[in-house]
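Asks: have a look; sequence and predicted model below, questions after that.
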Amino acid sequence: MVIKPKVRGFICTNAHPVGCAKSVENQIAYVESQSLEQTGPKNVLVIGCSTGYGLASRITSAFGYGANTLGICFEKAPNERKTGTAGFYNTAAFHEQAQAKGLYAKSINGDAFSDEIKQQTIDLIKQDLGQIDLVIYSLASPRRTDPETGEVYKSTLKPVGSAYTTKTYDTDKDMVHEVNLEPANEDEIAQTVKVMGGEDWERWMSQLGAAGVLSENCKTTAYTYIGKELTWPIYGQATIGKAKEDLDRAAKAIMSELSSLAVQANVSSLKALVTQASSAIPVMPLYISLIYKVMKQEGTHQGCIEQIVGLFDQRLYAASPPTDDMNRYRMDGIETNEATQAKIKVLWDKVSQDNFHELSDYAGYHSDFLNLFGFAFEGVDYEVDVDPIVHWS
């Protein structure tokens, strides 16, 4: 079939297998160009491995350090009538490239929140790898089923404490307008923490530790976004922020429970980028379009793969990595520094429907959005008839 993007709101309902393979290929090429030090992970588990920062972490582990990688994802396979998800195609491409280099790469496709998938993972580690020395936690989901009670929790994107009115950009209507967001109630906050907080990360590490599949001095990190004043009302000081605060609690709990193994657990704060998750959050398409404009002018813009290579090289495997007062690794300083934020604030105050495309880099935002699903890559002929059926091997 000839595959063209089908965009609905903040999601693309199809994906291009050749374009997704190109995305993986480009990221591998960047990692291999960096000549990373040999000291790094050996056996890596990436929970949420198929897109965005999780995929970049898997690529960096394998092609930067030669690590064996086991990935957990929840993706739909293609059929004759419908393409697979981008994450499915990304994972298939990663497997192919890893195997061509003689690197171990296996993936488990299922609900990472479930104890069943955790046990399958433990069994596969015991069978193939023995022990894991790095666990990356990079899940983003709108809902989670509690494995103990069976209750389904749903996350909410709302401010906390009071209503909030701000600018936003509607990608469907190409319109800058104000959005009014009512505050979350206590139940909505609690449910968001259940889905997006640190409980599942903690559960993963606890079960891996109890099964004896974590090495001594194992490292683990969970990814977060903190942001600054412009995004705090909908991110840092909102339901998502409450959930992300719970990651800090979980990091301490993990190190306490697994102290006999000297496990090092840190939250890693990364810069804002176009992801499937960020596209759904009010304010973020407008904010990201503006930071792209400023940071590209500054020469400081980075994508997922550049951020993660920096995280591995300058934090996770650095001799004396710096942390903030909450023991987090901060890779977001290129965005959150005062000088850059001041430039963004000037644009934020000026931007309107009339000047949005002049003041922002929405073209870059939109291109990155399409890239998530394998579209808009140079060197890919999107007029060619392609087979949507791809298999993992």
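Replies: Ah, there it is.
Asks: from here on, just use CA atoms for contacts and neighbour counts.
Replies: Noted.
Asks: give the burial count for the closest residue to I108 other than its chain neighbours, as a bare number.
Replies: Of all residues not flanking I108 in the chain, I72 sits nearest, at 5.0 Å (C-alpha to C-alpha, 6 or more residues apart in numbering). I72 is flanked by 26 other residues according to other C-alpha atoms under 10 Å.
Asks: OK, contacts around I72?
Replies: I72 makes contacts with L45, V46, I47, G48, C49, S50, S107, I108, N109, G110, A112, as judged by C-alpha atoms under 8 Å, 6 or more residues apart in numbering.
Asks: do the same with Y53
Replies: By C-alpha under 8 Å, 6+ apart, the neighbours of Y53 are S138, C304, I305, I308.
Asks: how close does it sit to E188?
Replies: 27 Å (C-alpha to C-alpha, to the nearest Å).
Asks: buried stuff in stretch 220-235?
Replies: 220-227, 230-231, 233-235 (16 or more other C-alpha atoms under 10 Å).
Asks: one more: stretch 48-66?
Replies: 48-66.
Asks: the residues you listed in helices, which ones?
Replies: Secondary structure defined by DSSP state H assigns G52, Y53, G54, L55, A56, S57, R58, I59, Y65 of the buried residues of stretch 48-66 to helices.
Asks: okay, pairing it with this:
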Amino acid sequence: MIIQPRVRGFICLTSHPEGTAQHVKQQIDYVKSKGKIANGPKKVLVIGASTGFGLASRITAAFGSDAATIGVFFEKPAAPGKPGTAGWYNTAAFEKEAQAAGLYAKSINGDAFSDEIKKQTIDLIKADLGQVDLIVYSLASPRRTHPKTGVAHASVLKPIGQSFTDKTVDFHSGVVSDISIQPVENEEDIQNTIAVMGGEDWKFWMTELKAAGVLAEGVKTVAYSYIGPELTYPIYRNGTIGKAKDDLEGTVPVLNDLLKELNGRSYVSVNKALVTQSSSAIPVVPLYISLLYKVMKAKGIHEGTIEQMQRLFADRLYNGNEIALDEKGRIRVDDWEMRADVQKEVAELWGQITTENLEGLADIAGYRNDFFNLFGFNFDAVDYEKETEEVVAIPSIKENA
């Protein structure tokens, strides 16, 4: 079929198998261009492995240190006449490239919050790898069915305490406008958001992996967070999502206790603001990212997801020295974003930005391009007017379902 982008708001409803393969290949080529990561991980589990930081982590582990990888995710395969999700196609392309390079790569498609998928993953580790030495926790989901209680929790994106009004942009039309978001109305919404996006499931994973004996001596685990500038605090860090991130970060000492006898460590890495399916849904953030891109590209310090993850692995997690942490015990690879000179320039542009000057002051074109790249579109090497085979199998998953 011929697959073109179909967009509804901040969601692209279609994805392109050849374009996503191109995107994966570009990320692999970048990691290979940086050379091998000395003392890198060798057997890696990535929970949330099909898009964004999780996919980039898997690519970095595999092609940066020849690691065997198992990826867990929840994606929809294609059916005749209906494209699969970008994450499905990403994984199919990744596994194909990994196999060609002689690297072990297998995947599990299902609800990573469930006990069933945890058990499947443990069984696969036992059968094929024995143990894993790195667990990346990179789940992004709007809802979670709790495996112990059966309660379905849905996250909300709201400020706490008072309403929030500021600028935002429709990145498709380029219209800059004010947006007002009402505060969360009850504590239950906050707790539901924490249940979905906090640290409990990460703790469940690590507890079950340890109990099953599949964690190697010196094991590391890392989850991802974001802080951002003060202008996004009301909707992000001081809002419902921020409460969940606080909970995620607060899980680190609990996991360090759990892993102590294995000489293992857990970390949260605070990453840079980037275009992801999740970030595009947050008011204010797309406009902030567009301005941030403009400033960081001008200074020659812009990074995408793969550059961020390669730097995290090579310069922090596996640098051979003590890992530098901030005052709250977090790894900071948002350090270039949060540089005083960068934030000063972004703040100055924020005060000037309008619909009329958007194209000149912000890198809205770069934002749009990165958004469409997520779904396999806007790659010069792909002819989007041609028929493409939409039904693509992931080699390690027998059923396309």
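Replies: Looks like it arrived, so ask away. On a predicted model such as this, the values are computed, not experimentally measured, just so you know.
Asks: what does the TM-score come to for these two?
Replies: Their TM-score after superposition, calculated using TM-score structural alignment, normalised by the length of the first structure, is reported as 0.99; 393 aligned residues with a C-alpha RMSD of 0.9 Å.
Asks: ok so, going back, from V193 of the first structure, how far off is the residue nearest to I108 of the first structure?
Replies: 21 Å.
Asks: for D313 of the first structure, same thing?
Replies: Distance from D313 of the first structure to V193 of the first structure, by C-alpha to C-alpha: 31 Å.
Asks: for the helix ranked longest in the first structure, buried residues please.
Replies: Secondary structure of the first structure read by DSSP H shows that its longest helix is helix 239-257. In terms of neighbour count (16+ other C-alpha under 10 Å), helix 239-257 of the first structure has its buried residues at 239-255.
Asks: who are the packing partners of it?
Replies: Contacting helix 239-257 of the first structure under the criterion 3 or more C-alpha pairs under 8 Å, 6 or more residues apart in numbering; DSSP states H and E are the following elements: helix 186-196, helix 199-210, strand 264-269.
Asks: next, the angle helix 186-196 makes with the second one.
Replies: In this structure, helix 199-210 of the first structure runs at an angle of 40 degrees to helix 186-196, with axes from the mean of the first three to the mean of the last three C-alpha atoms, to 10 degrees as the basis.
Asks: same check, this time on the shortest one
Replies: Taking the same axes, to 10 degrees, one finds that strand 264-269 of the first structure is oriented at 120 degrees with respect to helix 186-196.
Asks: all strands for the stretch 301-401 of the second structure, in order.
Replies: 331-332 (DSSP state E, counting those that start in this stretch).
Asks: tell me where it has helices.
Replies: 305-311, 340-352, 358-361, 364-373 (DSSP state H, counting those that start in this stretch).
Asks: out of the ones you listed, which is closest to V175 of the second structure?
Replies: helix 358-361 (8.3 Å; C-alpha to C-alpha).
Asks: equivalent range in the first structure for that closest one?
Replies: Using TM-score structural alignment, helix 358-361 of the second structure lines up with residues 356-359 of the first structure.
Asks: the matching stretch vs the second structure, mean deviation?
Replies: Compared with the second structure after fitting, stretch 356-359 of the first structure deviates on average by 1.4 Å (mean C-alpha distance after the TM-score superposition for the first structure).
Asks: which residues sit against that stretch?
Replies: Outside stretch 356-359 of the first structure, the residues that reach it (C-alpha under 8 Å, 6+ apart) are V176, L290, K293, L347, V351.
Asks: ok, average deviation of the longest helix belonging to the second structure from the first structure?
Replies: Taking DSSP H as the criterion, the second structure has its longest helix at helix 17-33. Once fitted to the first structure, helix 17-33 of the second structure is off its aligned match by 0.4 Å on average (mean C-alpha distance after the TM-score superposition for the first structure).
Asks: next, the angle helix 364-373 makes with that helix.
Replies: Using the same axes, to 10 degrees: helix 17-33 of the second structure against helix 364-373 is 110 degrees.
Asks: surely I160 of the second structure touches P183?
Replies: Yes - using C-alpha atoms under 8 Å, I160 of the second structure is in contact with P183, at 5.1 Å.
Asks: looking at these two, which is more packed in?
Replies: For I160 of the second structure versus P183, neighbours defined as other C-alpha under 10 Å are more numerous around I160 (22 against 18).
Asks: quick check: buried residues in the match of helix 358-361 of the second structure?
Replies: For stretch 356-359 of the first structure, burial by neighbour count (16+ other C-alpha under 10 Å) applies to F356, L359.
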